[in-house]
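>>> Predicted structure and sequence below. I'll ask about it afterward.
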Amino acid sequence: MPEGDTVWQAARRLHDALAGRVLTRSDLRVPRFATADLTGRTVLDVTPRGKHLLTRIEGGLTLHSHLRMDGAWKIYENGRRWTGGPGHQIRAILGTTERTAVGYRLPVLELLRTADESRAVGHLGPDLLGPDWDPDRALANVLRDPARALGEALLDQRNLAGIGNVFKCEMCFLLGVTPWLPVGDLPADRAAHLPELAKKLLEFNRDRPIRVTTGRRGQDLYVYGRARRPCLRCGTPIRLADQGDGSRERPTYWCPTCQPGPSPAPSPARRRSHTM
């Protein structure tokens, strides 16, 4: 699933391609909005909100989309071949005289009044890359349920918006605790540092094509995707297990030496998958 930095980049590309321009083509390929025609309207802006994209259009309308695991918006100069996937995966087309934005595999696509955007994103916590960022409120949200595992709390977009599974794992490493530590057991000094760390990581990566948390060339991430490889700090093999986020299990990486605290044993299925 794209994280806040990736969605921010997608919004910027869409904004640069569409904002201030009149739509000459409009095709929303979802049954509820299949008859909607946005041609002749000017795109006002494209704004990210956490992991959501809000394309605001003249006449008080907003096209709300979410990429989730596989969705993508691709921008093409008019006349160029579209290469984002087969035609049946296209969910939206927004075209101007110069460029066309094509939305592939979008699991969420809805047209709503701009005044009603809160229906789509009003549940979200402070946006790490948005103007509403409030570190005190974000921390209070995370700490609200002291028994909840830190990794789950970080992924809950109602607490703070923009963290995905990669940043969850990397943040827990940098905080020196396992993702399964109850948030109420997080040392006070590390808890106080959490909002600043989260914002720093996303802001550092929002303009980068390759996500980096280590500052080391060729060794971009501390733990994510590094199961069984040596920890960059202590050399202990990185471990992998699943952790839920309230909707599904997600692969979670941590160093058992640098990140003391509760943790599950890797499942047999996981162990087999990394020895084949």
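Received, thanks.
>>> drop to CA atoms for contacts and neighbour counts, all remaining ones
OK.
>>> Can you show me the helices along this protein?
Remark: helices assigned in the chain by DSSP state H are 4-18, 118-121, 135-143, 150-155, 165-175, 188-205, 268-273.
>>> For these, state which one has the densest average packing.
Of those, the one with the most neighbours on average (mean count of other Cα atoms under 10 Å) is helix 150-155, at a mean of 24.
>>> how close does the residue nearest to residue 35 when sequence neighbours are not counted get to residue 90?
Counting by Cα to Cα, 6 or more residues apart in numbering, residue 35 lies nearest to residue 28, which is 7.8 Å off, once chain neighbours are set aside. Note on residue 28: its distance to residue 90, by Cα to Cα, to the nearest Å, is 9 Å.
>>> from the chain's centre, how far out does stretch 171-191 sit?
Relative to its chain's centre, stretch 171-191 lies at 21 Å (Cα atoms, centre = their mean, to the nearest Å).
>>> The structure to be compared is supplied as follows:
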Amino acid sequence: MPEGDVLRLTAARLDAALRGAVLVRAELRWGGLGDIDLTGREVAEVVAYGKNLLVRTTDGWTVHAHLRMEGRWYVARTGSPEAEGRAPRVRAVLASARWTALGENLGMLNVVRSRDERRLLGHLGPDVLADALDVRAAALRLRDAGDGPGVSVSEALLDQRRVAGIGTIYAAESLFARRTDPWRTVGTLDADELAALLLTARRDMTVAVMHGLEARESRVHGRLGRPCVRCRTAIAVRQARRPPEERPIFFCPRCQAPQPGVSRSV
């Protein structure tokens, strides 16, 4: 599933294409949204919140999209073959006279008044990439929100109700960087330790936003069986969360070994 850095890069690309432009084509191929006509409206901005994309118009409407596992947005020059968007996988088309943004395989699509965005996002924790992130408050929410402090720290990092934007890549990488046992219960970590995890994820995601996804550095994620870059122990993987929402967390069994006497989620 695309993580917060992907959404930031996607929002920046769409914002550059559509901000200040009037929509000459707007097709929302999703359930009851087909009758909503946004043509003639001016795009105020395109922003990301966690794993959510928000296209806002100057007259107070918001198109909200979530990519889920396979979704993506791309931009093509209006009038080009790439901008036609006739394939069934294209679920949204928003076009100015110059550029067309197309959403493929989207996992969620809504249209609401911008003042009502909280109906869609109010259950989420703070965006880990927010400019004004209160790290200590986010750390306390990471510990206490959702299902409480008894779950594993890896599961807490993946829980968007606690903090929005972190997925399997940055959960695994931040836990590895801090030498934290992924299955330790989140309630056994103090606020400073949790803040350090969030700041590590935020730093790594910011690098990807600034320099592109090719700047991502994978030290454990996707490296099953390969030697740890620190101790040469074979990297392992275990599932966090319960079916059908389980997600793989890669880790080093030695560098991130359980601490004696510290409770773990099983």
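Here it is on my side, so go on. All values reported here derive from a predicted model rather than from experimental measurement.
>>> Need the helices of the first structure in JSON lines (columns: distance to residue 252 of the first structure).
As requested, these are exported to JSON lines (distance: least, Cα to Cα, whole Å):
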{"stretch": "helix 4-18", "distance to residue 252 of the first structure": "18"}
{"stretch": "helix 118-121", "distance to residue 252 of the first structure": "27"}
{"stretch": "helix 135-143", "distance to residue 252 of the first structure": "19"}
{"stretch": "helix 150-155", "distance to residue 252 of the first structure": "9"}
{"stretch": "helix 165-175", "distance to residue 252 of the first structure": "6"}
{"stretch": "helix 188-205", "distance to residue 252 of the first structure": "17"}
{"stretch": "helix 268-273", "distance to residue 252 of the first structure": "11"}
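>>> Among those, single out whichever gets nearest to residue 221 of the first structure.
Closest approach to residue 221 of the first structure among the helices of the first structure (Cα to Cα): helix 165-175, 7.2 Å.
>>> corresponding residues in the second structure for that closest one?
Following TM-score structural alignment, the aligned partner range for helix 165-175 of the first structure in the second structure is 168-178.
>>> Give me the contact list for the matching stretch.
154, 157-158, 181-182, 196-198, 200-201, 204-205, 218-221, 247-252, 255-256 (Cα atoms under 8 Å, 6 or more residues apart in numbering).
>>> counterpart of the residue nearest to residue 35 of the first structure in the second structure?
In the second structure, residue 28 of the first structure lands on residue 28 (TM-score structural alignment).
>>> Contacts only, for that match.
Residue 28 of the second structure neighbours (Cα under 8 Å, 6+ apart): 34, 36, 91-93.
>>> Counting neighbours, which of those residues end up buried?
Applying 16 or more other Cα atoms under 10 Å to the contacts of residue 28 of the second structure, the neighbour count classes 91-93 as buried.
>>> Next one: residue 36 of the second structure from residue 25 of the second structure, what distance?
Per Cα to Cα, residue 36 of the second structure is found 12 Å from residue 25 of the second structure.
>>> now residue 186 of the second structure
From residue 186 of the second structure to residue 25 of the second structure the distance is 47 Å (Cα to Cα).
>>> And the two? Which one has more around it.
residue 186 (25 against 17; other Cα atoms under 10 Å).
>>> any idea how far residue 102 of the second structure is from residue 67 of the second structure?
Taking Cα to Cα, one finds residue 102 of the second structure at 12 Å from residue 67 of the second structure.
>>> same question but for residue 86 of the second structure, I mixed them up
According to Cα to Cα, residue 86 of the second structure and residue 67 of the second structure sit 19 Å apart.
>>> More neighbours: these two, which one.
residue 67 (22 against 11).
>>> Next up, the contacts around that one.
1-2, 51-52, 105-108 are the contacts of residue 67 of the second structure under Cα under 8 Å, 6+ apart.
>>> Please repeat the previous calculation with a cut-off of 7 Å.
106-108 (Cα atoms under 7 Å, 6 or more residues apart in numbering).
>>> go on, residue 207 of the first structure?
Residue 207 of the first structure neighbours (Cα under 7 Å, 6+ apart): none.
>>> can you rerun that using 8 Å?
Counting by Cα under 8 Å, 6+ apart, residue 207 of the first structure has contacts 5, 9.
>>> how close does the residue lying farthest from the centre of the first structure sit to residue 23 of the first structure?
For the first structure, the largest distance from the centre (Cα atoms, centre = their mean) belongs to residue 40, which lies 31.8 Å off. According to Cα to Cα, residue 40 of the first structure and residue 23 of the first structure sit 5 Å apart.
>>> cool, residue 43 of the first structure as well?
7 Å.
>>> Count the neighbours of residue 157 of the first structure for me.
Residues contacting residue 157 of the first structure under the criterion other Cα under 10 Å number 20.
>>> dump the residue contacts of the equivalent of residue 236 of the second structure over in the first structure.
Correspondence of residue 236 of the second structure to the first structure, assessed by TM-score structural alignment: residue 239. Residue 239 of the first structure makes contact with 227-228, 253-256, 266, according to Cα under 8 Å, 6+ apart.
>>> Across to the second structure, which of those hold up?
Here is what carries over to the second structure from these, by both residues aligned by TM-score structural alignment, their matches' Cα atoms under 8 Å: 227-228, 253-256.
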